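Colleague: Here is a sequence with its predicted model. Questions after.
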Amino acid sequence: MSAKVYRTTDPGPDGIVPLFIGGEPYPIDEARVFDVHSPQDNKRFARAHGASKADAIKAADVAWETFATWKHVVGNRRRDIFWRASDILNERAEEMKALLMLETNCGIEAANRQVNFVFQMLRELAGYATKIAGTTPEAQTPGIFTLTLKQPIGPALVIAPWNAALLLAARAIAGPLVAGCTVVFKASELCPRVHHALVKIYHDAGIPAGALNKIQCGRQDAAVVTETLIAHHAIKKVEFIGSNPVGAIIGSLCGKYLKPIFMELGGKSPALVLEDANLQQAAELIVRGAFFHHGQICFSTERVIVVEAVAEEFTALLKAAGEKITYAGTAAQLRFAEHAEEVIADAVAKGAIPLIGGPGFVSIASARPTILTKITKEMRISDEETFGPSLSLYVVKDADEAVKLANDSKYGLSASIHTKDMLRFVKLAAEIEVGQVSMNSMTLFEELTAPLGGAKGSGWGRANAFHGIEEFLVEKMLYIGPPEVGAH
């Protein structure tokens, strides 16, 4: 294991965020350096070395070579590495929060949540490293004994986004590494310093040189670099976290090269409000779930569906709760705020009525928190993820219609149901086509030990705890018996 330690806040030579291949910063090619700009004033605040096709091949080659040894590292050693990683993150917490706020434009609350969650997540995952085990199915052929082995699938390509830059990348990298796979991590070009700091934490915790390799590239090179990695013989599985449109492209490439993929994509998460709900509590939670972090969470509440029996009372409470939030933070890039505002403007132009807010900006890269009513199918907002601080309000006859409308989406990430009746919640939750449903909570609720993932156009596969590790294990069946039994 490498003993060299890098400061988290030191991006690399001359302030340029380097590639990280084979356990050390890769020599920088000045011709491939790109700028990272602030959404506030469009000024450059970082520079990063963009990977070429050759760099991508080198990272995959190194991951393949290292897999031959990393896959045999015993579970308690992997456990100890991830426990140390959590300690190092805790020591560097303030540095990491500062980087998150600088580079992804998030507020202190969002930065705190990410750092605290990842600290706990790493400790939770560490414990599973020693619990990977096969089974002993009962053979139906006399004289035959059967058993299964759980083995790492091989080097994984991990592509993580910018919106929860630390949390999503840390979890995506940890799953395959705990399973015994090596990783090529394609970091986001929008937050290269955060992702580089994360990789250095893993490295300083004792991840062997070559087990975790990190590249980033400018947007103009992303398609070529990504396909090069997916096509590479070493890459045995892909994990992608990002938007639905990009997920469709990545998924098609994996189909082209016959590579399995684990995807967590976008959402259009609905909150259902039934007649027996605590309406005041529901209104406050739904508004918070829609506007937190400028709506830049795939699990954000984008739709609220209320039954008509309490629609008038709930609408007034929702409006009051929404009016308390005049600023929802700032988007990570101006273009993301502009997209959210464009979708709202389209809806208003086609007849949607703002309950609060409407088209426009609070400040640079900060869209107005908005709740719209009278949504129709021809509006983009009806089933396009805004990824901004917006909420669409629908009124339906009853719970059955609420479920039907909730399912009328290409997405299927998360939902919430507000009701005091637990049995009713369970029955309705079973009918909603999403990966997780919460009762009397926000749609962005998450538990460290619970499976997390989507349905339909929101992806497939499950993250968190052993569920995320299993995504990178393959099961091999062994048959044991005398030769004469096998001959038959």
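Modeller: That came through, no problem.
Colleague: For the rest of this, base every contact and every neighbour count on C-alpha atoms.
Modeller: OK.
Colleague: Now do the buried residues in stretch 24-37.
Modeller: Within stretch 24-37, the residues that qualify as buried are 24-26, 28, 33-37, counting by 16 or more other CA atoms under 10 Å.
Colleague: residues making contact with it?
Modeller: For stretch 24-37, the surrounding residues in contact (CA atoms under 8 Å, 6 or more residues apart in numbering) are 12, 16, 18-20, 43-52, 189-191, 209, 218.
Colleague: Apply 7 Å and report the result again.
Modeller: Residues outside stretch 24-37 that contact it (CA atoms under 7 Å, 6 or more residues apart in numbering): 18-20, 43-50, 190, 218.
Colleague: ok, now stretch 189-196?
Modeller: Here stretch 189-196 has contacts from 11, 17, 36, 48, 99-100, 103-104, 162, 165-166, 187, 216-218, using CA under 7 Å, 6+ apart.
Colleague: Just to check, W83 is in contact with A126?
Modeller: Yes - using CA atoms under 7 Å, W83 is in contact with A126, at 6.0 Å.
Colleague: and here's the other structure:
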Amino acid sequence: MSCAMLLQCRHSCKKGNRLLRMLATSYSSFVKDKAYINGSWVAAANGNTFSVINPANEELIGTVPDMGIQETQSAIDAAHVAFDTWRKTTAKERSAILKKWFSLIESNKTSLAELLTKEQGKSMADSIAEVTYGASFFEWFSEEAKRVYGEIMPPSTADRRLLIMKQPIGVAGIITPWNFPIAMITRKLGAALAVGCTAVIKPAEDTPLSALAICQLGEEAGLPAGVVNVITTSSKNTSDVGKLLCESPRVATISFTGSTKVGKILLSQSASTVKRVSLELGGNAPFIVFDSANIDKAVTGAMACKFRCAGQTCICANRFLVQDVIYDEFVKRLAEAIKNQLVVGNGLDEGVNIGPLINEAAVNKVDDFVTDAVKKGATKIVGGNKNSLGKNFYEPTLLVNVTTDMECMKDEIFGPVAVIIKFKTEAEAIKIANSTDVGLAGYFYSQDLGQVWRVAEELQVGMVGANESLLSAAEVSFGGVKQSGLGREGGKFGVDEYLEMKYICMGGI
């Protein structure tokens, strides 16, 4: 999503959160207590369920089926059968369904955003932005459906014709995270459906309701039975369900967004069937501020990049690297912005822009990072403690005097904690930035044109924000290098993960 789009969403939400909630009286119509298999809303075979809890106040939002191997196999079988028909539909037919689905999401944006805030905890501004972003993938891929082109090559002999055609790969197993429960489904699913694949979706156990809500709208858009299936499962059954998706010969590809640790497990399990795998894994994004930077813009970018979704995004700034000449000034301005601009609370409350973390374990992990840093010499400038609002809240935090041996520099923080390290030269900044085994996103601010080109080329990441901190959009490719994943999502290359190339040699011409 563009910076302008996100800021517009946040501005409109800030002006009228209360009005938005009044309009969103129908969010409860999206709260399902069944999963979706082969065009039907179904319970678990054994009747088991698990609860979906609002992380802001620990209130029960709803219950969903706790499904396992049996239901997952049924979903795979349904998708396998549906593929034989869906792959033969025209690109125009698939495009029409995706366009209608996009329109339905747009017209239900406020209701979906309220459900998302209740389920995940992010502010209404962030939820509105995610729903808008998520819908954009269905709009984008509705057009890309018509642009899957083959090629004809000149032959070496006159009696042959050589051509390449692209065909849908088959059933896609889609495993999505809790931090963007709508957008991570639409980014994968839109591409898969556009080219003729079917899907089995396993949403995160913390946020299954948003996935079911999107599925409900897909049904209204005219999606045939079996083309999309959603399996809801608790953490107890997650590993078994994931293993079956990876090892089933009827599943042609796995698309996963989540931690590097889990991604490696899924990659290993998929090897048994030599399955296509696309992975969007963890990051440890550097955010470099050079002495030539516009400090005001750098601070604005830092706030948007670090604290969106309470710092729980895979591409948020994790390590701030600031050149020594402007270090003190940048720290001063960032501290002021954190104190004056961030309001912690229930994401549904007016003015709140920092919600809870997803659960208490996430809070404890963030607090351990801060404790380790302070023990090793870091200084708390702002925050640095668990918040009294509830067990899932953590104070927006700024740490300085940070060094490379601290855990917060080595691992992804995934919380509202900004850590700043000082550097002297461009070469030093690049060395620190590239010192990790992951490489998803990286950011830097500089007004030196030569430096902009050099640093953009030298950063070992899949995506670079140069004087820009909000870089996601449906029309561009999203993905990382090193242990941050395989493949790309979104943009014109997003469909490639769901296509096979077939070479045809015609003789006797």
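Modeller: In hand now; what should we look at? Since this is a predicted model, take the numbers as computed values, not measurements.
Colleague: most neighbours, which of the contacts of stretch 189-196 of the first structure?
Modeller: Highest neighbour count within the contacts of stretch 189-196 of the first structure, by other CA atoms under 10 Å: Q216, with 30 neighbours.
Colleague: From G242 of the second structure, how far off is the aligned partner of it in the second structure?
Modeller: Aligned by TM-score structural alignment, Q216 of the first structure pairs with T232 of the second structure. Distance of T232 of the second structure to G242 of the second structure, computed by CA to CA, to the nearest Å: 12 Å.
Colleague: Repeat that for E360 of the second structure.
Modeller: Taken as CA to CA, the span from E360 of the second structure to G242 of the second structure is 24 Å.
Colleague: quick one, which of these two is more surrounded?
Modeller: Using other CA under 10 Å, the more surrounded residue of E360 of the second structure and G242 is G242, with 23 against 16.
Colleague: which residue packs closest to the more buried one, ignoring adjacent ones?
Modeller: Leaving out its chain neighbours, the residue that sits closest to G242 of the second structure by CA to CA, 6 or more residues apart in numbering is L266, at 7.4 Å.
Colleague: Could you pull up the residues touching V322 of the second structure?
Modeller: 288-290, 420-423.
Colleague: doesn't it fall inside a strand?
Modeller: Yes - membership of V322 of the second structure in a strand is supported by DSSP: H, G, I helix; E, B strand; the rest coil.
Colleague: Map it across to the first structure for me.
Modeller: Using TM-score structural alignment, V322 of the second structure pairs with V306 in the first structure.
Colleague: ok, now V495 of the second structure?
Modeller: Aligned by TM-score structural alignment, V495 of the second structure pairs with I469 of the first structure.
Colleague: what about that match, neighbour count?
Modeller: 25.
Colleague: Test my guess that it contacts I173.
Modeller: No - I469 of the first structure is not in contact with I173 according to CA under 7 Å; the separation is 10.3 Å.
Colleague: got the contact list for the one helix or strand the residue nearest to G242 of the second structure maps to?
Modeller: Secondary structure from DSSP states H and E places L266 of the second structure in helix 260-270. Residues outside helix 260-270 of the second structure that contact it (CA under 7 Å, 6+ apart) are 243, 246-247, 277, 279, 281-282, 483-484.
Colleague: Same question for stretch 397-409 of the first structure.
Modeller: Stretch 397-409 of the first structure has contacts (CA under 7 Å, 6+ apart) with 270, 272, 274, 305, 307-308, 383, 396, 432-433.
Colleague: any chance of the residues you listed in JSON lines, plus neighbour count and distance to T136 of the first structure?
Modeller: Compiled in JSON lines, the contacts of stretch 397-409 of the first structure are given as follows (neighbours: other CA atoms under 10 Å; distance: CA to CA, whole Å):
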{"residue": "P270", "neighbour count": "34", "distance to T136 of the first structure": "43"}
{"residue": "L272", "neighbour count": "27", "distance to T136 of the first structure": "44"}
{"residue": "L274", "neighbour count": "25", "distance to T136 of the first structure": "47"}
{"residue": "I305", "neighbour count": "24", "distance to T136 of the first structure": "48"}
{"residue": "V307", "neighbour count": "21", "distance to T136 of the first structure": "51"}
{"residue": "E308", "neighbour count": "18", "distance to T136 of the first structure": "55"}
{"residue": "D383", "neighbour count": "17", "distance to T136 of the first structure": "47"}
{"residue": "V396", "neighbour count": "17", "distance to T136 of the first structure": "51"}
{"residue": "I432", "neighbour count": "22", "distance to T136 of the first structure": "36"}
{"residue": "E433", "neighbour count": "23", "distance to T136 of the first structure": "34"}
